[in-house]
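Asker: Provided below for reference: sequence and predicted model.
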Amino acid sequence: MSDWLFDLGNSRFKAAPWRPDGGIGQILAWPHGADALAAGDASQGPLPRGRRAWVASVAAPALTLQLLTLLRERFEQVRMAESRAECAGVRVAYAQPQRLGVDRFLALLGARAVGGDVLVAGVGTALTIDLLGADGTHHGGRIAASPTLMRQALHQRAAQLPASGGGYREFAGDTEDALASGCDGAAVALIERSLREGQARLGRAPALLLHGGGAPALQPLLPQARAHPALVLEGLALWASVDPDA
């Protein structure tokens, strides 16, 4: 396939072919960093080549520029996605839409395609939460540290607290479990409060959509959640489909 979608986050880089029917193909992933992207790895190989590429990036400007340079060597046309006030039936709550992270914006587009009232929770470097009404109105959201980032921050300030390990317990009997329970529990509590507040605002209970690399760890604690691991790429496909300059 000649058209590709690329999602450069703060910790992972993903890509998928954009199918002629508007859907996305198999998702590929590479190590973070331009050198690793250029070399590829044993599981995914080098970056693909093709006719058109659409890119969403929340990474540092220097890494984004390196990625764009690599893609411009491989594609005839490279387009950067950007947040807009309105797109694909979504109307964002931000007075300055460009300040809404493009990953959150694209996840909203993907959620709009799912349909209904939804609370979108992205679990990556940050924990992001956004409320979207069935009519496409974005009611705003929250940003917090993800459980992984909480663990890393605690470890940096207190090296005796391990940065990973442990499992969720309601009342843990050792430090590693207590850390996992506290950090995962904080994220779950914020999501659950957002669900309650979302229902109060909309007058209906929103569905919960989870995406991001840290989502699988929280899924057992949020049994009502629906996993949508490719939500940002799905939103990017919608953005590309209405891109007037492509």
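Answerer: In hand now; what should we look at? Residues are numbered from 1 along each chain as shown.

Asker: use CA for all of it now, contacts and neighbours both
Answerer: Fine.

Asker: could you show me where the helices are in the protein, in order?
Answerer: 34-39, 61-72, 102-114, 147-157, 175-202, 215-218, 231-241 (DSSP state H).

Asker: for this protein, identify the residue most remote from the centre.
Answerer: The C-alpha centroid of the chain is most remote from G173, which lies 33.0 Å away (C-alpha atoms, centre = their mean).

Asker: what's the spacing between it and R151?
Answerer: Using C-alpha to C-alpha, to the nearest Å, we find G173 at a distance of 18 Å from R151.

Asker: cool, M80 as well?
Answerer: Distance from M80 to R151, by C-alpha to C-alpha: 32 Å.

Asker: who has more neighbours out of those two?
Answerer: R151 (21 against 14; other C-alpha atoms under 10 Å).

Asker: name the nearest residue to that one, ignoring sequence neighbours.
Answerer: A163 (5.0 Å; C-alpha to C-alpha, 6 or more residues apart in numbering).

Asker: so who does that neighbour touch?
Answerer: The contact partners of A163, by C-alpha atoms under 8 Å, 6 or more residues apart in numbering, come to 148, 151-152, 154-155.

Asker: go again with 7 Å.
Answerer: Neighbouring residues of A163 by C-alpha atoms under 7 Å, 6 or more residues apart in numbering: 151-152, 155.

Asker: columns distance to E86 on top of those residues, output as CSV?
Answerer: Output for the contacts of A163, formatted as CSV (distance: C-alpha to C-alpha, whole Å):
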residue, distance to E86
R151, 36
Q152, 36
H155, 41
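
Asker: the structure to be compared is supplied as follows:
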Amino acid sequence: MSDWLFDLGNSRFKAAPRLTASAVGEVLAWPHGADALAGGDASHGALPRGRRAWGASVAAPALTTQMLGLLRGRFDQVQLVQTQAECAGVRLAYRQADRLGVDRFLALLAARRLTQASTGDVLVAGVGTALTIDLLDASGLHHGGRIAPSPALMRQALHQRAAQLPAAGGRYAEFAGDTEDALASGCDGAAAALVERSLRQAALRLGREPELLLHGGGAEALLPLLPAATLRPALVLEGLAVWAAQAEDADDERPGPADPLG
């Protein structure tokens, strides 16, 4: 009976076994939606069972509630993560911590754990439904970030307004020779340019250039455009492992019931 980590995003539902305080095992993923949560698509496998489940969700409340119900039927203990102003050495810039998406919060926890042995300064870029960018310095202080449409969302928005523009396809080129390649180049290039500007601004603010971590379902496509980046596709789940370890430590430090004979 093992502990599992679950991440319900805006487009995918992901899970991984928790191996250590910051490491996760092989990541499983299901398409988004109620049918996928119920394990109706056999090609993606059934939801695992175990002792404890740690979950994070940025999805709609109804889908989050369904996820929790399914996990409670498969695990002895289920805990849903909430963003905290301070955790695992990270201090958020947001005045209202709960306004920062839990996926961004968890990615910062993992990023700090990963970069502490090197520079400690890190720019975290998540490429999913949205493109999110966050700066964390070596002391653990979060300097805030940005939110923009991801390349995939840009393509979808263009297609919705102009159906003749395909919603997917094409290859990146600096000066494309057809419409599909031009769309891929424009949308991927816009995302990469925002990350590059954020890196420059981060270096000006900190006086040194931070490491760059990319995560999310669309991160791999941007990697050739950002050669300095390190790909960490499971960064949110890794952060969830860090959070779980912190929660366990806090439980261990709580005093037990008083000895009635003491």
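Answerer: Okay, I see it. This is a predicted model, so every value here is computed, not measured.

Asker: now the TM-score, please.
Answerer: Put the two chains on top of each other and the TM-score (TM-score structural alignment, normalised by the length of structure 1) is 0.97; 246 aligned residues with a C-alpha RMSD of 1.3 Å.

Asker: re earlier: in structure 2, which of the contacts of A163 of structure 1 still touch?
Answerer: For the contacts of A163 of structure 1, the contacts that persist in structure 2 are 151-152, 155, with contact defined as both residues aligned by TM-score structural alignment, their matches' C-alpha atoms under 7 Å.

Asker: quick one: the residue positioned nearest the centre of structure 2 from E180 of structure 2, how far?
Answerer: Nearest to the mean C-alpha position of structure 2, by C-alpha atoms, centre = their mean, lies V236 at 3.7 Å. Look at V236 of structure 2 and E180 of structure 2: by C-alpha to C-alpha, they are 31 Å apart.

Asker: for D35 of structure 2, same thing?
Answerer: 32 Å.

Asker: please apply the same query to M1 of structure 2.
Answerer: 48 Å.

Asker: out of the kept ones among the contacts of A163 of structure 1, who's nearest L28 of structure 1?
Answerer: The closest of those to L28 of structure 1 turns out to be Q152 (C-alpha to C-alpha; 26.5 Å).

Asker: residue in structure 2 matching the closest one?
Answerer: Alignment note: Q152 of structure 1 maps to Q156 in structure 2; criterion TM-score structural alignment.

Asker: for that match, give me its contacts.
Answerer: A167.

Asker: what lines up with the residue farthest from the centre of structure 1 in structure 2?
Answerer: Looks like G173 of structure 1 aligns to G177 there (TM-score structural alignment).

Asker: kindly report the same for G235 of structure 1.
Answerer: Match for G235 of structure 1 (TM-score structural alignment): G239.

Asker: repeat for L209 of structure 1
Answerer: Under TM-score structural alignment, L209 of structure 1 pairs with L213 in structure 2.

Asker: and the gap between its match and T64 of structure 2?
Answerer: Remark: distance between L213 of structure 2 and T64 of structure 2 (C-alpha to C-alpha) = 27 Å.

Asker: ok, these two, which is more surrounded?
Answerer: For L213 of structure 2 versus T64, neighbours defined as other C-alpha under 10 Å are more numerous around L213 (23 against 19).

Asker: the more buried one contacts P233, doesn't it?
Answerer: No: with contact defined as C-alpha atoms under 7 Å, L213 of structure 2 does not reach P233; the gap is 9.3 Å.

Asker: compare the helices of structure 1 and give me the one nearest A16 of structure 1.
Answerer: Using C-alpha to C-alpha, these put helix 231-241 closest to A16 of structure 1, at 7.5 Å.

Asker: average gap between the closest one and structure 2?
Answerer: Comparison of helix 231-241 of structure 1 with structure 2 after fitting gives an average deviation of 0.5 Å (mean C-alpha distance after the TM-score superposition for structure 1).

Asker: got a list of what V122 of structure 2 touches?
Answerer: By C-alpha under 7 Å, 6+ apart, the contact list for V122 of structure 2 reads 135-137, 210-212.

Asker: what do you get for L100 of structure 2?
Answerer: Neighbouring residues of L100 of structure 2 by C-alpha under 7 Å, 6+ apart: 83, 94.

Asker: just give me the match in structure 1 for it.
Answerer: Mapped onto structure 1 by TM-score structural alignment, L100 of structure 2 lines up with L100.

Asker: ok so, going back, would you mind measuring from the match of L209 of structure 1 to L123 of structure 2?
Answerer: Plainly put, L213 of structure 2 is 6 Å away from L123 of structure 2 if you go by C-alpha to C-alpha.

Asker: what do you get for R208 of structure 2?
Answerer: Counting by C-alpha to C-alpha - R208 of structure 2 and L123 of structure 2 are separated by 12 Å.
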